[in-house]
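Visitor: below are the sequence and a predicted model for it; my questions follow.
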Amino acid sequence: MSRRIRHTIAAVGALVLGGSLAACSTAPSAESTAVPEGDGPVVAFYGDSYTLGTGASDYTKRWSTVISEQRGWREVNPSVNGLGFINHRNAFGEGSGDLPDIVIAAEPDIVFVTMGLNDNFSYASSADRIHEQITADLTRLHDALPDARFIVVEPFWYTAERPESLAVISGWVEEAAAEIDADYIPGASRWLDGHYAESADSWMASDGLHPDDTGYAHMAEEMDAALAALTPPL
């Protein structure tokens, strides 16, 4: 890892408690865990601040809600700021009440997994644990929801500098997705390229860490195209 990348990670770690984006994590709200009324498919999202929609002017602007509304999905999005496969996980395993438990309880037809960004901040000390937990979480979700369709997304990213850990963690996520026969969407870590906080044409919120409404709109466009390209498409 280059000195510049190490300095970038160190600087961000100084801005956020515990070395995770928006790491002042809170438990999901009751509203975010409830299944909306209606007849459309139930779609649950297991993610961090980039799926929660931190930085958007309103949660209706986040990519998950945009694509859900386009498709008539009933969105269940208990995503949490700062969350990783190990970062800011206060509990693990069946019956623990963690996010996988919440996703399972919603009995979704489709499950999105958009995790891994924040685990880069723990990679140096906990690489093996991250690897094990990625497999454990995806296996547990699949075993509990054998009829659900799984969409596993390459971890998002937020700066032009890319630590070596990002490629490693992304590879582990892709491998775990293949093990449960999930659809995998590559390239998501590049969706904001050229528009980071330091860019002249930034799509980042005032915190410099999360997308603004324009950034989330672009993520929704990228996700829409990726889902349309799946077999069968979504």
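Guide: Now that the structure is in, tell me what you want to look at.
Visitor: drop to CA atoms for contacts and neighbour counts, all remaining ones
Guide: Noted.
Visitor: can you pull the contacts of Ile29?
Guide: One thing to correct before we go on: residue 29 is Ser, not Ile. Pro78 (CA atoms under 8 Å, 6 or more residues apart in numbering).
Visitor: ok, now the one 4 residues further on?
Guide: Contacts for Thr33 (CA under 8 Å, 6+ apart) come out as Val76, Asn77, Pro78, Ile102, Ala106.
Visitor: do you have the strands of the chain handy? List them.
Guide: Assigned by DSSP state E, the strands in the chain fall at 42-47, 74-76, 110-114, 149-153, 183-185.
Visitor: redo these as TSV? Include distance to Ile134 and mean neighbour count.
Guide: Below are those laid out as TSV (distance: least, CA to CA, whole Å; neighbours: other CA atoms under 10 Å):
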stretch	distance to Ile134	mean neighbour count
strand 42-47	12	25
strand 74-76	21	24
strand 110-114	10	23
strand 149-153	11	22
strand 183-185	14	20
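Visitor: a markdown table for these, including distance to Lys61?
Guide: Putting the strands of the chain into a markdown table (distance: least, CA to CA, whole Å) gives the following:
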| stretch | distance to Lys61 |
| --- | --- |
| strand 42-47 | 15 |
| strand 74-76 | 14 |
| strand 110-114 | 17 |
| strand 149-153 | 19 |
| strand 183-185 | 21 |
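Visitor: okay, helices next: where are they in the protein?
Guide: Counting by DSSP state H, the chain forms helices over residues 3-15, 30-33, 49-52, 63-71, 99-105, 123-144, 164-179, 213-228, given from the N-terminal end onward.
Visitor: and the contacts of the fourth one?
Guide: Contacts of helix 63-71 with the rest of the structure, by CA under 8 Å, 6+ apart, involve 43, 45, 51, 53, 59-60, 74-75, 216-217, 219-220, 223-224.
Visitor: alongside the first one, take a look at this:
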Amino acid sequence: MIDPAATPSAGSPAPLSEGAVPTPVPTPAPTADATGQRQVVAFYGDSFTHGQGASVSGKRWSTLVSDDHDWIEVNPSISGLGFVKNRTRDAIDIVDTIVAAHPDIVISTMGLNDNSVMPGSAADVHAAIEADFHRFATEIPDARFIVVEPFWSNQDRPASVDRIIAWVKAAASEVGADYIPGASHWMDGHPELHEAGGGHPNDAGHAMIARRMDAALAKLGL
């Protein structure tokens, strides 16, 4: 299920297609939190977080979660991207993009696409995971860093999936990030949550991921 960027948004219709950039949509009037400001939350991911499979950008899981929490969403996630996979394909490094946004929270879901370069590039993948996480920890040290177990939705589950998950979990621990386990199994046994003919979540799948993510974030006090 290796899949082939997005702007801050907050939820009105904008059709998504493979590799498309969701159209910016109006942001609702800010609601002040305890500090008097809405939190800026950046999402670091691939097609699942970019919103592939959702009918409109407002129905992707990251936007649903951001709306639920009244967050300002920054989502430069790119379809087909991994820690190593396709990192030289695009001129813009999304780690740089996220750091430049000065987010209050960073949520990483990266890792799915690197299964396509395993085991040949295993050492490179392992090193890249650690390097990216250390960049977030050192370049935006005041941001809360939340690492989500990389998504997976194929019936076949190669050994590389759990190997990459182990590296992601260990790297999260090394930088003191919060960790959300189990996300690679969230779509197990639910073909109705997949887009027709593909491995990405449909609108119902994105809604399910948003519910599971909200529940996991609540356990972290968010």
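Guide: Good, I have the coordinates. This is a predicted model, so every value here is computed, not measured.
Visitor: follow-up on the earlier one: of the strands of structure 1, which is nearest Leu21 of structure 1?
Guide: Taking CA to CA as the measure, these were each checked against Leu21 of structure 1, and strand 42-47 came out nearest at 12.3 Å.
Visitor: what range in structure 2 does that closest one sit on?
Guide: Aligning strand 42-47 of structure 1 against structure 2 (TM-score structural alignment) gives residues 40-45.
Visitor: re earlier: got the helices of structure 1 as JSON lines, with distance to Tyr196 of structure 1 columns?
Guide: Converted to JSON lines, those look like this (distance: least, CA to CA, whole Å):
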{"stretch": "helix 3-15", "distance to Tyr196 of structure 1": "13"}
{"stretch": "helix 30-33", "distance to Tyr196 of structure 1": "28"}
{"stretch": "helix 49-52", "distance to Tyr196 of structure 1": "14"}
{"stretch": "helix 63-71", "distance to Tyr196 of structure 1": "17"}
{"stretch": "helix 99-105", "distance to Tyr196 of structure 1": "29"}
{"stretch": "helix 123-144", "distance to Tyr196 of structure 1": "23"}
{"stretch": "helix 164-179", "distance to Tyr196 of structure 1": "17"}
{"stretch": "helix 213-228", "distance to Tyr196 of structure 1": "9"}
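Visitor: pick the most buried one from the ones you listed.
Guide: Mean neighbour counts were taken over the helices of structure 1 using mean count of other CA atoms under 10 Å, and the top value, a mean of 26, falls to helix 49-52.
Visitor: for it, packing partners?
Guide: Taking 3 or more CA pairs under 8 Å, 6 or more residues apart in numbering; DSSP states H and E as contact, there are no helices or strands that helix 49-52 of structure 1 lies on.
Visitor: how big's the offset between that helix and structure 2?
Guide: Following the fit onto structure 2, the mean deviation recorded for helix 49-52 of structure 1 is 0.4 Å by mean CA distance after the TM-score superposition for structure 1.
Visitor: just to revisit the earlier point, out of the contacts of Thr33 of structure 1, which comes closest to Ala22 of structure 1?
Guide: The shortest distance between Ala22 of structure 1 and any of the contacts of Thr33 of structure 1, using CA to CA, involves Pro78 and amounts to 15.1 Å.
Visitor: you'd agree Thr114 of structure 1 is up against Gly47?
Guide: Yes. Under the contact definition of CA atoms under 8 Å, Thr114 of structure 1 touches Gly47, with a separation of 4.8 Å.
Visitor: and the residue lying closest to Leu220 of structure 2 once chain neighbours are set aside, what does it touch?
Guide: The spatial neighbour of Leu220 of structure 2 that comes closest, neighbours along the chain excluded (CA to CA, 6 or more residues apart in numbering), is Asp178 at 7.8 Å. Listed by CA under 8 Å, 6+ apart, the contact partners of Asp178 of structure 2 are Phe145, Ile146, Val147, Ala172, Leu220.
Visitor: give me that answer again for 10 Å
Guide: For Asp178 of structure 2, the contacting residues are Ile107, Arg144, Phe145, Ile146, Val147, Val148, Lys169, Ala172, Leu217, Leu220, by CA atoms under 10 Å, 6 or more residues apart in numbering.
Visitor: kindly report the same for Ser32 of structure 1.
Guide: Ala44, Leu52, Glu75, Val76, Asn77, Pro78, Ser79, Ile102.
Visitor: alignment lookup: the fifth one to structure 2.
Guide: When you say that, I think you mean Asn77 of structure 1. Under the alignment by TM-score structural alignment, Asn77 of structure 1 pairs with Asn75 in structure 2.
Visitor: counterpart of the residue nearest to Leu220 of structure 2 over in structure 1?
Guide: Asp178 of structure 2 maps onto Asp183 of structure 1 when the alignment is built from TM-score structural alignment.
Visitor: no further queries at this time; thank you.
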